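A.B. asks: structure, please.
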Amino acid sequence: MQKVLVVETNVTRYAGTNDPTGLWLGEAAEFVDAMQQAGIGVDYVSPRGGFVPLDPRSMKYTDADIMRVYEDADFVDRALRNTLRPDQVNPADYVAIYYTGGHGVMWDFPDNPELQQLALSIYNQGGYVTSVCHGIAGLLNIKDAAGNYLIAGKHVTGFTTAEEIIAGKKSVVPFLNRTVATEHGAHFDQKRFYSEYAVQDGRLLTGQNPFSVRAVAKLLVDAVGNAG
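C.D. replies: Below is the predicted model:
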């Protein structure tokens, strides 16, 4: 069975505040639902392993599919309570890596060398590096063996500055996705705020916001299906 490695955050609050954050539930659950329908397996990793907090605001944006995955004992155990540490993962086992979002990722995804090496290994073996929403934070600083940013010259998308303003978090986040992506040589594409939008550039697949999960998943399923 083909498998995808799903990356989630361990961060419980916005830095310097008591305001809770964490994984945006739908960005994991909708993706997992799509993989299950396609017969693709998933494993879960986080920077520290173990517990993954949920962004409480994400619970307001659920549907029957999200709740079905959330109520599944296997998902609760492997995705929320007992995620793998990066050193427990063999990248050769995966056709893709998928970075979920939620604002927490902006603090523990960008500068994690273990996750970067996993993603680069999967990419170098012909796999796909994918993300949705704030999950692009995990892609921004990945460099290849020559020291070039993986996203340089590529079309990508992620949670936009306009969306940060609407969410009321522009003054809290440590950086803006578009700014860093552009600084690192990427072409940052976007549509109207909170519109479904996903971009494929070779083996990089990225989605703009929480409403883009299934669009990213479809691109990935189509890609690995064609590759197989």
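A.B. asks: for the rest of this, base every contact and every neighbour count on C-alpha atoms.
C.D. replies: Noted.
A.B. asks: who touches the residue of the chain positioned farthest from its centre in this structure?
C.D. replies: Relative to the centre of the chain, the most outlying C-alpha is that of A146, 24.6 Å out, by C-alpha atoms, centre = their mean. Applying C-alpha atoms under 8 Å, 6 or more residues apart in numbering to A146 gives no contacts.
A.B. asks: can you verify L5 is assigned to a helix?
C.D. replies: No. Going by DSSP: H, G, I helix; E, B strand; the rest coil, the assignment for L5 is strand, not a helix.
A.B. asks: and this one, so I can compare the two:
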Amino acid sequence: MTKPIKVLFVTTSHDTVGATTEKTGLWLDELATPYFIFKDAGSYISIASPRGGAVPVDPKSESVMSVTRSSKRFRNDTEAMNHLSRSMLLLDVKEENYDLLFITGGHGAMWDLAANPLLKQLVEHFNTKNKPVGAVCHGVVALLTVTEGKDNLWIKGKAITGFSNREEESAGMTQLLPFLLETKLQSLGATYTSGTDHTKHVVSAGNVITGQNPASAEEVAKMTLNMIRPTYNVVRK
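C.D. replies: Take a look at the predicted model:
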């Protein structure tokens, strides 16, 4: 019998745009689509966040324009919603308990997943053991401070993508964020690429797979899963 893959999702706990009252948080489909890819492949799933407990969801991700089949399915799935409302505290996560790490985005990540020392350490432990790491959209901020060797930045010279400056501009977020992800990645020496706005663009750098935007989440999930189980059978519902 094939041993189930243990997947750890990491999400934001931050629910406002900076110091404003505008709501943000997790972009739901960046969790929902990968969640069901892993679940339908028989994986065990856990969700962790910096503060633990209920994960804030960006209301824009459930608008008529943005809602997806997977996010609707997620809202109607009792087990999935229990995960979302009772996320583990990131402090309590141990890398050895998981086979695959998947870091979700949403603008909230720009405040609490960037330069997060616990997440930095977790990614470094996964990298040391060459375990798959997936990061989508703003979740790519988790890679900014990751090091290897003698405090060398891991992303320097690596093929990376993430939410582009053009996409931030079209979302009206350019002036509201602490920094622009594309600009930061390039300034730290990453080999950043992007595709057409709001369409799938995925790149790999060894065991790390990054996706540009929510449309890339499905492919990132499939690629990370294939690193562990090259012949899996996903039944989409």
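A.B. asks: which stretches of the second structure form strands?
C.D. replies: Using DSSP state E, the strands of the second structure run over residues 6-10, 44-49, 88-89, 100-103, 133-136, 147-148, 152-153, 159-160, 191-192, 202-205, 208-211.
A.B. asks: what's the burial count for Q121 of the second structure?
C.D. replies: Residues lying near Q121 of the second structure (other C-alpha atoms under 10 Å) number 15.
A.B. asks: brain fart, P86 of the first structure
C.D. replies: 22.
A.B. asks: what do we get in the second structure for it?
C.D. replies: Mapped onto the second structure by TM-score structural alignment, P86 of the first structure lines up with L90.
A.B. asks: find the nearest non-adjacent residue to the aligned residue in the first structure for A80 of the second structure, please.
C.D. replies: Alignment note (TM-score structural alignment): A80 of the second structure maps to F75 of the first structure. Leaving aside its chain neighbours, F75 of the first structure sits nearest to V69 (6.6 Å; criterion: C-alpha to C-alpha, 6 or more residues apart in numbering).
A.B. asks: need the contact list for the corresponding residue of the first structure for F9 of the second structure.
C.D. replies: Using TM-score structural alignment, the equivalent of F9 of the second structure in the first structure is V6. V6 of the first structure is in contact with 28, 42-45, 97-100, counting by C-alpha under 8 Å, 6+ apart.
A.B. asks: OK, contacts around the most centrally placed residue in the first structure?
C.D. replies: The centroid of the first structure falls nearest to Y99 when counting by C-alpha atoms, centre = their mean (1.9 Å). Counting by C-alpha under 8 Å, 6+ apart, Y99 of the first structure makes contact with 6-8, 130-132, 135-136, 138.
A.B. asks: cool, and P178 of the second structure?
C.D. replies: Counting by C-alpha under 8 Å, 6+ apart, P178 of the second structure touches 18, 110-111.
A.B. asks: the residue farthest from the centre of the first structure matches what in the second structure?
C.D. replies: With TM-score structural alignment as the matching criterion, the partner of A146 of the first structure in the second structure is K150.
A.B. asks: now the helices for the first structure?
C.D. replies: Listed in chain order, the helices of the first structure (DSSP state H) span residues 25-38, 64-70, 73-75, 105-108, 113-124, 161-167, 177-183, 213-227.
A.B. asks: now the ones you listed as CSV including distance to V199 of the first structure?
C.D. replies: Converted to CSV, the helices of the first structure look like this (distance: least, C-alpha to C-alpha, whole Å):
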stretch, distance to V199 of the first structure
helix 25-38, 16
helix 64-70, 23
helix 73-75, 27
helix 105-108, 20
helix 113-124, 17
helix 161-167, 18
helix 177-183, 14
helix 213-227, 8
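A.B. asks: out of those helices, which gets nearest to P91 of the first structure?
C.D. replies: Nearest to P91 of the first structure among those is helix 113-124 (5.7 Å), distances taken as C-alpha to C-alpha.
A.B. asks: what's that closest one aligned against in the second structure?
C.D. replies: Aligning helix 113-124 of the first structure against the second structure (TM-score structural alignment) gives residues 117-128.
A.B. asks: what's the mean deviation for that stretch versus the first structure?
C.D. replies: Its aligned residues in the first structure lie a mean 1.1 Å from stretch 117-128 of the second structure after superposition (mean C-alpha distance after the TM-score superposition for the first structure).
A.B. asks: first-to-last residue distance for stretch 127-147 of the second structure?
C.D. replies: End-to-end distance of stretch 127-147 of the second structure (C-alpha to C-alpha, to the nearest Å): 10 Å.
A.B. asks: relative to V45 of the first structure, how far out is the closest residue to L80 of the first structure other than its chain neighbours?
C.D. replies: Spatial nearest neighbour of L80 of the first structure, chain neighbours left out: V52 (4.8 Å); criterion: C-alpha to C-alpha, 6+ apart. V52 of the first structure sits 10 Å away from V45 of the first structure, going by C-alpha to C-alpha.
A.B. asks: which one of those two is surrounded by more residues?
C.D. replies: Between V52 of the first structure and V45, counting by other C-alpha under 10 Å, V45 is the more crowded of the two (28 against 24).
A.B. asks: give the contact list for the nearest residue to the more buried one once chain neighbours are set aside.
C.D. replies: Nearest non-adjacent residue to V45 of the first structure, counting by C-alpha to C-alpha, 6+ apart: L84, 4.4 Å away. Neighbour list for L84 of the first structure: 44-46, 49-50 [criterion: C-alpha under 8 Å, 6+ apart].
A.B. asks: that older thread, pretty sure the match of P86 of the first structure sits against G52.
C.D. replies: Yes. Counting by C-alpha atoms under 8 Å, L90 of the second structure does reach G52; the two are 6.8 Å apart.
A.B. asks: appreciated, that's everything.
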